[in-house]
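1. model the following, please.
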Amino acid sequence: RHLGDDYRIHVLDFKDRNAMHIDGTFVPLMEGKLLANPYRPCVTGKPVKTYSYKDKEYEYRLPEMFKGWEVFVAPTPELPPTHPLFFTSPWTATCNVLVVRPGVVIVEAHEKPAQRLFKEWGFEVIPVPFRNFMPFGGSFHCATCDVRRTGTLKSYFD
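-> The predicted structure follows:
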């Protein structure tokens, strides 16, 4: 009601009772591609991908509006277990990336497996050291605020 007719809200449910950061759970990278946290799978919709995590098989589900989208499963973070975090999880290190423009993504510099995977997936990777920010509650996506955007408002689901 406050957003007007130009915006639509889509509700998704994830297998995570303590979710706080959507950008550590489910990250649209560009039209037709999204990054999924394997520890917090989406349980809304139909199965679109199966994957293994910690020797267990999982189904990743998405609503019909995501039909045809490619789902990339985020790699397990290399963040040391002793690294301080505040209201976030180690997945911040590999899921909370920042898309600068379609096909270009900023990734934590210490997360070498994540960088390799993004390159394999066809993305240009800009590694930036940012671990020291994570104790304050997030990573790149959480630490940025659009001041200006160019381009037009577009729905990926029409």
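
2. from now on I want contacts and neighbour counts done on CA atoms only, so please keep to that.
-> OK.

3. name the residues of stretch 33-45 that are buried.
-> Applying a neighbour-count criterion of 16 or more other C-alpha atoms under 10 Å, one finds 33-44 buried in stretch 33-45.

4. name the element the residue nearest to residue 59 when sequence neighbours are not counted belongs to?
-> Nearest residue to residue 59 in three dimensions, chain neighbours excluded: residue 50, at 4.5 Å (C-alpha to C-alpha, 6 or more residues apart in numbering). Per DSSP states H and E: residue 50 is located in strand 46-53.

5. end-to-end on stretch 37-49?
-> End-to-end distance of stretch 37-49 (C-alpha to C-alpha, to the nearest Å): 13 Å.

6. tell me the centre residue of the chain?
-> Closest to where the C-alpha atoms of the chain average out (C-alpha atoms, centre = their mean) is residue 27, at 2.8 Å.

7. does that residue touch residue 98 like I think?
-> No: Residue 27 is not in contact with residue 98 according to C-alpha atoms under 8 Å; the separation is 9.4 Å.

8. who touches both of those two?
-> In terms of C-alpha atoms under 8 Å, 6 or more residues apart in numbering, residue 27 and residue 98 are not both contacted by any residue.

9. I have a second one here; can you model it like the first so I can compare?
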Amino acid sequence: MKIINSYSDWGKLEEIILGSPKNLTLPDLDISSRNFFDLQESFSQQVNPVELVEQVKIEMEEDFQGLTSILEGYGVKVRRPDAINIDITCQSPHWSSQQSHALMPRDCMLVLGDTLIEAPMPSRNRYFESQSFRNITREYFSKGEKWIAAPKPVLTDDSYLWDGTTPYLAENDPLFDAANIMRCGKDVFYNISNSGNRAGFEWLERTFGDQFNFHQISICSDHVGTTMQLLRPGLALINASRMKLSDVPVQFKNWEFIFFNEPVDIGYSFDWARASVWIAMNVLSIDEKTIIVEKNQHKLAEILDRCGLEVIPTSFRHGRTVGGGFHCCSLDVRRVGTAENHL
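-> Next comes the predicted model:
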């Protein structure tokens, strides 16, 4: 049986990688971080008390353990990383940066069908983030699975551009966070944004174009998981504050849409929020009929229930604090399904 097999976000989940808050770090506001978070040069961040950071890490691990119990109850194999030493500075010939945690495998790795891909991330502090998961990816490789990495980018200062007040990426190298991408069986949608450039799209299309149909979209400024989520064939969840029906990619014209506009603000613990209230949309599907939702999002749960989904509410207290929810902090490695045409 293949270990790596995932073509969508809704096929019956069989194996998943969850992140770890063990070495949680908050990125220095260098040029790459400011570009991603759209922060002006005048913005400065405070140093959060050590005790507060430790408390957040403890509470996040409690929530990860709760999530693990739910997933294992549905027969899902859960894998966790061995976080790398973040006390060592990440350095290239052109820049140096702190290293990042192993919290969000969805950002640094992409599963397309039977292949696991390490993404060429534009944030300097995330340059080696995928190495936190080497205990898992090496094992997959030793068992015959496909494992590749996109070209490592240079990330010089001229990679980061602003169009008036809007940040975007130059085309010097292929650049993308894997969370820019929506998988829909045979079709793959790539969001052009400040965390994914056209060169990144071209690299994916040239490398995997014989297996998938690739589509460029531009529906939000960075990752797609708080703007549009594909729930099952024919049904998508849409952020109603960012998208109208006319903004939905034309390939989905025959689908039904849930336009959601009532997220609950769960608050944040650090000096500024790394995610908006729309982290509420960052749901995780176990299969086409079962979905995990943050426990405070009662309105979203009601809407999904009316669509015939079994909703599992559970705690994820620090989605806004760290900038990621259930979907961001996980990577579905094996789901039932193939490269079908769902459009």
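
10. what range in the second structure matches stretch 138-155 of the first structure?
-> Mapped onto the second structure using TM-score structural alignment, stretch 138-155 of the first structure spans residues 324-341.

11. so the longest helix along the first structure corresponds to what in the second structure?
-> Criterion DSSP state H: the longest helix present in the first structure is helix 112-120. Taking TM-score structural alignment as the measure, the second structure aligns residues 298-306 with helix 112-120 of the first structure.

12. quick check: buried residues in stretch 50-63 of the first structure?
-> By neighbour count with 16+ other C-alpha under 10 Å, stretch 50-63 of the first structure contains the buried residues 59-63.

13. and stretch 74-87 of the first structure, by the same measure?
-> Buried residues in stretch 74-87 of the first structure, defined by neighbour count with 16+ other C-alpha under 10 Å: 74-77, 79, 84-85.

14. other residues contacting that stretch?
-> 20, 35-38, 90-91, 93-95, 110-111, 113-114, 117, 134-138.

15. so which of those are in helices?
-> Using DSSP H, the members of these that fall in helices are 93-95, 113-114, 117.

16. filter the residues you listed down to the buried ones.
-> The neighbour count (16+ other C-alpha under 10 Å) marks 93-95, 114, 117 as buried among those.

17. which of these lies closest to residue 70 of the first structure?
-> Residue 70 of the first structure lies nearest to residue 117 out of those, by C-alpha to C-alpha, at 14.1 Å.

18. which non-adjacent residue is nearest that closest one?
-> Closest to residue 117 of the first structure by C-alpha to C-alpha, 6+ apart is residue 75, at 7.9 Å.

19. and that neighbour, what pairs with it in the second structure?
-> That one, residue 75 of the first structure, aligns with residue 261 by TM-score structural alignment.

20. burial of residue 221 of the second structure, as a residue count?
-> 20 (other C-alpha atoms under 10 Å).

21. what does the one 5 residues further on give?
-> Close neighbours of residue 226 of the second structure, defined as other C-alpha under 10 Å, add up to 25.

22. check contacts around the equivalent of it over in the first structure.
-> By TM-score structural alignment, residue 226 of the second structure lines up with residue 24 in the first structure. By C-alpha under 8 Å, 6+ apart, residue 24 of the first structure lies in contact with 37, 89, 91-92, 94-96.

23. which of these show up in the second structure as well?
-> Retained in the second structure: 37, 91-92, 95-96, out of the contacts of residue 24 of the first structure (criterion both residues aligned by TM-score structural alignment, their matches' C-alpha atoms under 8 Å).

24. you'd agree residue 46 of the first structure is up against residue 62?
-> Yes: look at residue 46 of the first structure against residue 62 with C-alpha under 8 Å: they come within range, at 5.6 Å.

25. from the buried residues of stretch 50-63 of the first structure, which land in strands?
-> 59-62 (DSSP state E).

26. in TSV: the residues you listed, plus distance to residue 150 of the first structure.
-> Listed next are those as TSV, based on distance: C-alpha to C-alpha, whole Å:
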residue	distance to residue 150 of the first structure
59	36
60	33
61	32
62	29
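
27. and the end-to-end length of stretch 208-220 of the second structure?
-> Counting by C-alpha to C-alpha, you get 24 Å between the two ends of stretch 208-220 of the second structure.

28. actually, stretch 315-324 of the second structure.
-> Counting by C-alpha to C-alpha, the terminal residues of stretch 315-324 of the second structure are separated by 13 Å.

29. next one: stretch 236-246 of the second structure
-> Where stretch 236-246 of the second structure begins and where it ends lie 14 Å apart, using C-alpha to C-alpha.

30. could you pull out the strands for the first structure?
-> 26-30, 33-36, 46-53, 56-62, 70-73, 98-101, 104-108, 124-128.

31. residue 144 of the first structure: which of those is closest?
-> strand 98-101 (8.6 Å).

32. what does that closest one correspond to over in the second structure?
-> The alignment places strand 98-101 of the first structure over residues 284-287 of the second structure (TM-score structural alignment).

33. quick check: closest non-adjacent residue to the equivalent of residue 40 of the first structure over in the second structure.
-> The equivalent of residue 40 of the first structure in the second structure is residue 242 (alignment by TM-score structural alignment). Leaving aside its sequence neighbours, residue 242 of the second structure sits nearest to residue 227 (C-alpha to C-alpha, 6+ apart; 6.9 Å).

34. if I look at that neighbour, how far off is residue 53 of the second structure?
-> According to C-alpha to C-alpha, residue 227 of the second structure and residue 53 of the second structure sit 28 Å apart.

35. who has more neighbours out of those two?
-> Neighbour totals were compared for residue 227 of the second structure and residue 53, and residue 227 leads with 22 against 15 (other C-alpha under 10 Å).

36. I'd like to know which of the ones in strands among the buried residues of stretch 50-63 of the first structure is nearest to residue 68 of the first structure.
-> When these are compared for distance to residue 68 of the first structure (C-alpha to C-alpha), residue 62 wins out at 10.3 Å.

37. quick one: map the closest one onto the second structure.
-> Per TM-score structural alignment, the equivalent position to residue 62 of the first structure in the second structure is residue 248.

38. which residue is the nearest non-sequential neighbour of that match?
-> Per C-alpha to C-alpha, 6+ apart, closest to residue 248 of the second structure is residue 219, 7.8 Å.
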